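Asker: okay, sequence plus prediction incoming.
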Amino acid sequence: MGTRRILAAVIATAALTGLGLTGAATATAATAQGASSYVTPSECKQGGGTADLTDNLCKGGMHDGEKID
């Protein structure tokens, strides 16, 4: 009886760990597929761009087209 409880706990832990890894992979894939990201005005400038606060976009540089937060 005790062995079954331990085995059930191990299986449940493994299942939850697998879900956590799947969620992390999904989040990484979503970011890699071009999900919009936010940069600060200083990050925009450091990347060689200009922070356009009228449109809330970074224009130019390595953060070109990203939204300013």
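Answerer: Structure received. Numbers count the residues shown, from 1 in each chain.

Asker: okay, CA-based contacts and neighbour counts for the rest of this
Answerer: Will do.

Asker: the helices in the chain, which residues?
Answerer: 2-32, 41-46 (DSSP state H).

Asker: ok, structure two:
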Amino acid sequence: MRSRRILAAVIATAALAGLGLTGAATATAQPSPTPHFNYTTAAKCREGGGEPYLHNTVKCWGGTYDGYTID
């Protein structure tokens, strides 16, 4: 009976570790979800098809650099 519990615990641990590795691989394959840490210039924003919004937020709107902070 005790060996069954140990075997079940080992299998459960292995299964959870496998799910954790799969989740980590999936998470690293995704692009950065927080573009506010990325910076661009107003000229590059326009080149990428966006429009610099220089009022309150100082960000690029649209195009390749959408959401990037203008430095």
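Answerer: The structure has been received and is ready for your questions. Quantities reported herein were computed from a predicted structural model and do not represent experimental measurements.

Asker: any idea which of the helices of the first structure is most buried?
Answerer: Each of these was scored by mean neighbour count; the highest is helix 41-46, a mean of 18, by mean count of other C-alpha atoms under 10 Å.

Asker: chain center to it, what's the gap?
Answerer: Remark: helix 41-46 of the first structure is offset 20 Å from the chain centroid, using C-alpha atoms, centre = their mean, to the nearest Å.

Asker: if I look at the counterpart of Gly20 of the first structure in the second structure, how far off is Thr13 of the second structure?
Answerer: Alignment note (TM-score structural alignment): Gly20 of the first structure maps to Gly20 of the second structure. Gly20 of the second structure is 11 Å from Thr13 of the second structure, where distance means C-alpha to C-alpha, to the nearest Å.

Asker: then Ile6 of the second structure?
Answerer: According to C-alpha to C-alpha, Ile6 of the second structure stands 11 Å off from Thr13 of the second structure.

Asker: and what of Ser3 of the second structure?
Answerer: According to C-alpha to C-alpha, Ser3 of the second structure and Thr13 of the second structure sit 15 Å apart.

Asker: and for Ala27 of the second structure?
Answerer: With distances taken as C-alpha to C-alpha, Ala27 of the second structure is found 21 Å from Thr13 of the second structure.
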